[in-house]
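Q: the sequence and its predicted three-dimensional model are supplied below.
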Amino acid sequence: MQTIINNILQDTMYYHNMPVFIYKINYPSFGTTCSKAAAQKINKHYTRAARAAEAFCRTELYNQTVKNLRYRQPDGPVQSYTFDVVYEITYNLGCITSLYIDTYRFMGGAHGETKRTSDTWDFHTGSAITLNDILQLSSISLHNLHQCIAQQIRERLTLSPGSYFDDYSSLLLDNFDLANFYLQDNKIVIYYQQYDIAPYSTGIPEFYFPLPSPISLLE
């Protein structure tokens, strides 16, 4: 079993004494009863990622913020841009932990954008568990998976017309990413990014499948 400590990198950055860019990066570190070496490997992964995100904020995003401010109307409002990273632990049983990370960026405009990533870890080895490790995917089973997602969309459209793009069937195939999954309770959650298959108002579409019993062999 894993214990989780939350870590934060954050700052408010100024331009001409005005707060113009705020970032807050949450990232986990793990303790485990499985393998300390594995936990150290996984912790280094998240520490490096968080520091890289902070460097990106302090250079590229801050410079972009300043550039945007220079082009605003002289008497126009000063808008603080933001970069936020949050994570959610969705499965933590035995030596397996699964989580997703949402990175939200607002750099002006009507609304910001959220990018989701996810990881499922084996704390015996410190290695990532893939969707293929769990489902043993073949061309036939992958086709069936896509058909199940399409069926879930059809059911949702009956309740909420317009919540997916009209050509969602082809977009499902074009934008499918084997890395876009996480575990939750007794199910696998497969997701698509914003705008991949649905308008902004739908958010990040998620689709649910029973978690096969062989996962217990990994715990």
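A: Received it, and whenever you're ready, just let me know what you need.

Q: CA atoms for contacts and neighbours, from now on please.
A: Noted.

Q: where along the chain do the strands fall?
A: Counting by DSSP state E, the chain has strands at residues 2-15, 18-32, 81-93, 96-106, 113-122, 127-128, 181-184, 187-191, 206-210.

Q: R154 is nearest to which of these?
A: Closest to R154 of the strands of the chain is strand 206-210 (C-alpha to C-alpha; 12.1 Å).

Q: could you list the buried residues of the closest one?
A: Buried residues in strand 206-210, counted by 16 or more other C-alpha atoms under 10 Å: E206, F207, Y208.

Q: thinking again about what came up before, most tightly packed of the strands of the chain?
A: Highest mean neighbour count among the strands of the chain (mean count of other C-alpha atoms under 10 Å): strand 181-184, with a mean of 24.

Q: any idea how far Y191 is from I140?
A: 20 Å (C-alpha to C-alpha, to the nearest Å).

Q: quick check: the closest residue to A38 other than its chain neighbours vs F30, distance?
A: Ranked by C-alpha to C-alpha, 6 or more residues apart in numbering and with sequence neighbours excluded, the top spatial neighbour of A38 is G126, at 3.9 Å. Going from G126 to F30 by C-alpha to C-alpha gives 11 Å.

Q: okay, and the common contacts of the two?
A: A39, I42 (C-alpha atoms under 8 Å, 6 or more residues apart in numbering).

Q: tell me the contacts of F123?
A: Counted by C-alpha under 8 Å, 6+ apart, F123 has contacts T32, C34, S35, A38, A39, C95, I96, T97.

Q: and the fourth one, what does it touch?
A: So that's A38. Here A38 is in contact with F123, H124, T125, G126, S127 (criterion: C-alpha under 8 Å, 6+ apart).

Q: go again using 10 Å as the cut-off
A: Neighbour list for A38: F30, G31, T32, W121, D122, F123, H124, T125, G126, S127 [criterion: C-alpha atoms under 10 Å, 6 or more residues apart in numbering].

Q: another structure for you, compare them:
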Amino acid sequence: MTSKFPVVIRTLSYCTQNINFYYPAVYIPNNSYVQGLINFTIYENMLRLSKNLMVPDIPTYVTGSYELKNNQKGVLTLSLIGFAEFGGAHPMTMIKSLNFDLSTGKDIPFYELFKPNSNYIAILSEMVLEELKKQDIMLFEDYPGVKPNQDYYIADKALVIYFQLYEIAPYVVGFPYAVIPIYSIMDLVQEGGLLDKVVR
């Protein structure tokens, strides 16, 4: 049985000539397999995020950090934040959130949060759009809605759906996001899944 208590988090650093990234590692003394799987996933995503921020033929310096969003009830959620500087050009930031089931060590994709055939894409796309309109956010005309592999994280019994820079809005808007209380979408939620766990 997975402990509902927080896991221990350590901060490690990855440093090269062009990258200085502080990232987390978990310590789970009673389950080395899950510990290893989570730490490998975090490390691989940190490297991928850093690589995605590098621009060929332009001197790029990447700094990175992380934010812990949820660490209870068998669910660990964190966001890796990478920031790239290119000299005189606009700096660029990317956020990659990881949402782990501590019973398996698996990073759970967005589509696995919901029941099959629940029409979650259409329902959540409309909920997110309504929330963004309340924030008076200037969106591109072709708002695509949410995707099966949508960026998200879990915090304070809420599902936070967010979009990358330039994905649905101009750079000046930053990272558009919508906070959806989990209790408001329980009819969509997969029983025993991450969202179900954090509200039990």
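A: That came through fine. What you see is a predicted model, and the numbers here were worked out from it, not measured in a lab.

Q: please state their TM-score.
A: Superposed pair, TM-score by TM-score structural alignment, normalised by the length of structure 2: 0.77. Supporting alignment: 184 aligned residues with a C-alpha RMSD of 2.9 Å.

Q: so how far is L139 of structure 2 from the counterpart of N186 of structure 1 in structure 2?
A: By TM-score structural alignment, N186 of structure 1 lines up with K157 in structure 2. From K157 of structure 2 across to L139 of structure 2, the span is 27 Å (C-alpha to C-alpha).

Q: please name the nearest non-neighbouring residue to the residue nearest the centre of structure 1.
A: Residue closest to the average C-alpha location in structure 1 (C-alpha atoms, centre = their mean): R116, at 2.2 Å. Take R116 of structure 1 and drop its neighbours on the chain: the residue closest to it by C-alpha to C-alpha, 6+ apart is D102, 4.5 Å away.

Q: which residue in structure 2 lines up with the one you found?
A: Checking TM-score structural alignment: D102 of structure 1 goes with I81.

Q: do you know how far its match is from E67 of structure 2?
A: Distance of I81 of structure 2 to E67 of structure 2, computed by C-alpha to C-alpha: 8 Å.

Q: so what sits against both of those two?
A: Common contacts of I81 of structure 2 and E67 (C-alpha under 10 Å, 6+ apart): Y23, S97.

Q: give the buried residues for the longest helix belonging to structure 2.
A: Longest helix in structure 2, counting residues (DSSP state H): helix 32-53. Buried residues in helix 32-53 of structure 2, counted by 16+ other C-alpha under 10 Å: 34-39, 41-43, 45-46, 49-50, 53.

Q: hmm, M1 and G31 of structure 1 touching each other?
A: Yes. G31 of structure 1 lies in contact with M1 (C-alpha atoms under 10 Å); the separation is 8.4 Å.

Q: the counterpart of N31 of structure 2 in structure 1 - nearest residue in space that isn't next to it in sequence?
A: Taking TM-score structural alignment, N31 of structure 2 has S35 as its aligned residue in structure 1. With sequence-adjacent residues excluded and distances taken as C-alpha to C-alpha, 6+ apart, S35 of structure 1 is closest to H124, at 5.4 Å.

Q: aligned partner of the one you found in structure 2?
A: If you follow H124 of structure 1 across to structure 2 using TM-score structural alignment, you land on S103.

Q: that match and K147 of structure 2, how far apart?
A: Per C-alpha to C-alpha, S103 of structure 2 is found 26 Å from K147 of structure 2.

Q: ditto for K73 of structure 2
A: Taken as C-alpha to C-alpha, the span from K73 of structure 2 to K147 of structure 2 is 26 Å.

Q: neighbour count: the two, which is higher?
A: Between K73 of structure 2 and K147, counting by other C-alpha atoms under 10 Å, K73 is the more crowded of the two (18 against 14).

Q: returning to what we had before: which residues touch the residue nearest to S35 of structure 1?
A: H124 of structure 1 sits next to 32-39, 94-96, 218-219 when contact means C-alpha under 10 Å, 6+ apart.

Q: tell me which of those residues you also see in structure 2.
A: Retained in structure 2 (both residues aligned by TM-score structural alignment, their matches' C-alpha atoms under 10 Å) from those: S35, A38, C95, I96.

Q: dump these to CSV, plus distance to T82 of structure 1.
A: Compiled in CSV, the kept ones among the contacts of H124 of structure 1 are given as follows (distance: C-alpha to C-alpha, whole Å):
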residue, distance to T82 of structure 1
S35, 37
A38, 33
C95, 35
I96, 33
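
Q: nearest to T65 of structure 1, out of the residues you listed: which one, please.
A: Closest approach between these and T65 of structure 1, by C-alpha to C-alpha: A38, at 38.8 Å.

Q: how close does that closest one get to M1 of structure 1?
A: Separation of A38 of structure 1 from M1 of structure 1 (C-alpha to C-alpha): 13 Å.

Q: mutual contacts of those two, please.
A: Counting by C-alpha under 10 Å, 6+ apart, the residues touching both A38 of structure 1 and M1 are F30, G31, T32, F123.
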